[in-house]
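Participant: kindly generate the corresponding structure for this input.
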Amino acid sequence: MLSKAVSKYINSLQIKKYRNLHQTFVVEGAKSVRELLASDLEIEKLFITEDFLQKHTNLFRKSLEYELVTENQLVQAGTYESNNAGLAIARMKTLPKLAVKPTELVIALDDIRDPGNLGTIIRIADWYGIKKIICSETCADFYNPKVIASTMGSFTRVAAYYVNLPEFLSSFSGEFKIYGAAMEGENIHKLNLKPEGVLVMGNEANGLRPETRKFLTSLIKIPAFGNAESLNVATATAILTDNFFRQVS
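Facilitator: So this is what the prediction gives:
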């Protein structure tokens, strides 16, 4: 049974200040908990239903401790309206020093505020084998429960680095191609791209900041064939990223 103290602890981790204080975050739901169990992330506490245990016994390490709880207890403790699987408290991973190779493509996010968008972009990066994304300091928090849920487990394979984005881009000026998504950019369908360099996506409402734009080597866009005013930033990220990989067999 989940004690009041543990429930209070789980609830506190909805807030960034307490996540940073404890260096822990919450993972909920069958898919995300399965991915967590299969990863190298350290699990501090694990609460699961009997049904989840029976279905996924093979994922449980011998030394891993867990507590059996009911679906109702999971729902009361977490943020999901229904959860018949599990809830975990995991420890944040210490990331290696940020390094970008000239032969890799990384996604950089300039002030992406919506947790759902960030989580979806992390999932997109995982689909294309992109292991790291670069976030401006004003982006949504990687460990926000809504971000973790939206990644559908990809949070275990993709790292997010929070940096002063203009400074980060300036360090690669002249060395890497830095692409920025903008309505006035060049039609991406007419470009012969390789999955190399930095793809920068701007804020949901305002696009790329002026201080970020000055370090871009190219502006690119997705051509419109209908009358929609714009695309969701996560959708645009998926389309643009796919074009970088079109020539890869």
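Participant: only C-alpha atoms for contact and neighbour calcs from this point on.
Facilitator: Will do.
Participant: list the buried ones in the biggest strand by length in the chain?
Facilitator: When the chain is parsed with DSSP state E, its longest strand is strand 178-187. Under the neighbour-count criterion of 16 or more other CA atoms under 10 Å, strand 178-187 has 178, 179, 180, 181, 182, 186 buried.
Participant: one more to put side by side:
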Amino acid sequence: MTKAEIQLVRSLADKRNRDREGLFAAEGEKLVGELRASHLRVRKIYALDGILPGPETTTVSEKEMERLSLLKTPNRALALVETPRHRLSADELGDRLTLALDEVQNPGNLGTIIRLADWFGIRDVVCSTDSADCFNPKVVQATMGAILRVRVHYVDLERFLSDARSSGIPVYGTFLEGENLYDTPLTPTGILLMGNEGRGVSEACARHVNRKLFIPPYPADRRATESLNVAMATGIACAEFRRRNR
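Facilitator: Just a heads-up that it's a prediction; the model follows:
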């Protein structure tokens, strides 16, 4: 393993370098194995002796893996993967449930939401351009492999929601006030919009929401904490959509 290889891998911690190289790093023996068997193109694998042998694998020592790793705790394998590009338009979404994220910036939250989307059979997650990068190493790790199956798109979210609503696609959003999630009619298709960790859904995006949903505390008259974590709220809302329309 050369110094240039180490520099390349380490540089992928920065989004600008990921964009320039068209690569992202993924760590973990299980995840790298899934990547190698997926439709994504794995350019290089670095692994400890005996782990994931193959023509694209370079065997490295534990000390070298520590130098390569972009995580606090190095794994036994790391892959360089070509970044996939997906196209999406609002008129494609009329027959499915889609998640939209308005400036979700915490990598752990984004990774968990992508993992939730995979669990609930949601194929597409549409993000505002100021959301966290789904190929950030922490996001990739948090998805636990779901990044292979869920397509993540970065768009002008306000325009995207406007086009969707103009196409007759229902747009739901979660707010600190609105209709009770458990009493509101929910369609099996549409867009479910989740907001920023601190500010919630922006005013610009809120204008395109058909129905504002509120997740009530239990019991309903109890003084609740300020709000739910966005990933937790996403899981609750997705579960209710799927339960209602199974």
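Participant: could I get the buried residues of strand 178-187 of structure 1 as a markdown table with distance to residue 78 of structure 1?
Facilitator: Below are those laid out as a markdown table (distance: CA to CA, whole Å):
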| residue | distance to residue 78 of structure 1 |
| --- | --- |
| 178 | 40 |
| 179 | 39 |
| 180 | 38 |
| 181 | 36 |
| 182 | 38 |
| 186 | 45 |
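Participant: let me know the helix or strand that the aligned partner of residue 246 of structure 1 in structure 2 is in.
Facilitator: Under the alignment defined by TM-score structural alignment, residue 246 of structure 1 is paired with residue 243 of structure 2. Secondary-structure assignment from DSSP states H and E places residue 243 of structure 2 in helix 230-244.
Participant: how far apart are that helix and its match in structure 1?
Facilitator: By mean CA distance after the TM-score superposition for structure 1, the fitted helix 230-244 of structure 2 averages 0.6 Å away from its aligned residues in structure 1.
Participant: check which helices and strands that helix sits against.
Facilitator: When contacts are defined as 3 or more CA pairs under 8 Å, 6 or more residues apart in numbering; DSSP states H and E, helix 230-244 of structure 2 packs onto helix 107-119.
Participant: pull up the aligned stretch in structure 2 for stretch 165-173 of structure 1.
Facilitator: When structure 2 is aligned by TM-score structural alignment, the counterpart of stretch 165-173 of structure 1 is residues 157-165.
Participant: how about stretch 66-79 of structure 1?
Facilitator: So stretch 66-79 of structure 1 sits over residues 57-70 in structure 2, by TM-score structural alignment.
Participant: quick check: closest non-adjacent residue to the residue most central in space within structure 2.
Facilitator: With distances taken as CA atoms, centre = their mean, residue 114 lies nearest the centre of structure 2, 3.5 Å away. In space, and not counting its chain neighbours, residue 114 of structure 2 is closest to residue 143: 5.9 Å by CA to CA, 6 or more residues apart in numbering.
Participant: stretch 93-108 of structure 1: end-to-end distance?
Facilitator: With CA to CA, to the nearest Å as the measure, stretch 93-108 of structure 1 spans 20 Å from end to end.
Participant: so for it, what gets flagged as buried?
Facilitator: Within stretch 93-108 of structure 1, the residues scored as buried using 16+ other CA under 10 Å are 105, 106, 107, 108.
Participant: got those residues as CSV, with distance to residue 87 of structure 1 columns?
Facilitator: Converted to CSV, the buried residues of stretch 93-108 of structure 1 look like this (distance: CA to CA, whole Å):
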residue, distance to residue 87 of structure 1
105, 33
106, 31
107, 30
108, 30
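Participant: export these to CSV and tack on secondary structure?
Facilitator: Converted to CSV, these look like this (DSSP: H, G, I helix; E, B strand; the rest coil):
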residue, secondary structure
105, strand
106, strand
107, strand
108, strand
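Participant: can you show me the strands along structure 1?
Facilitator: With strands called from DSSP E, structure 1 shows them at 24-28, 43-48, 67-68, 86-91, 105-109, 132-136, 159-163, 178-187, 197-201, 218-221.
Participant: against structure 2, where does the last one fall?
Facilitator: Read it as strand 218-221 of structure 1. Strand 218-221 of structure 1 corresponds to residues 211-214 in structure 2, going by TM-score structural alignment.
Participant: what sits up against the matching stretch?
Facilitator: With contact meaning CA atoms under 8 Å, 6 or more residues apart in numbering, stretch 211-214 of structure 2 is reached by 171, 172, 173, 174, 175, 176, 177, 178, 179, 180, 181, 184.
Participant: from these, which single one is nearest residue 234 of structure 2?
Facilitator: Residue 234 of structure 2 lies nearest to residue 174 out of these, by CA to CA, at 8.7 Å.
Participant: re earlier: mean shift between the longest strand of structure 1 and structure 2?
Facilitator: Strand 178-187 of structure 1, aligned to structure 2 and superposed, deviates on average by 0.6 Å (mean CA distance after the TM-score superposition for structure 1).
Participant: just want the angle from that strand to helix 233-244.
Facilitator: Put simply, strand 178-187 of structure 1 runs at 90 degrees to helix 233-244, going by axes from the mean of the first three to the mean of the last three CA atoms, to 10 degrees.
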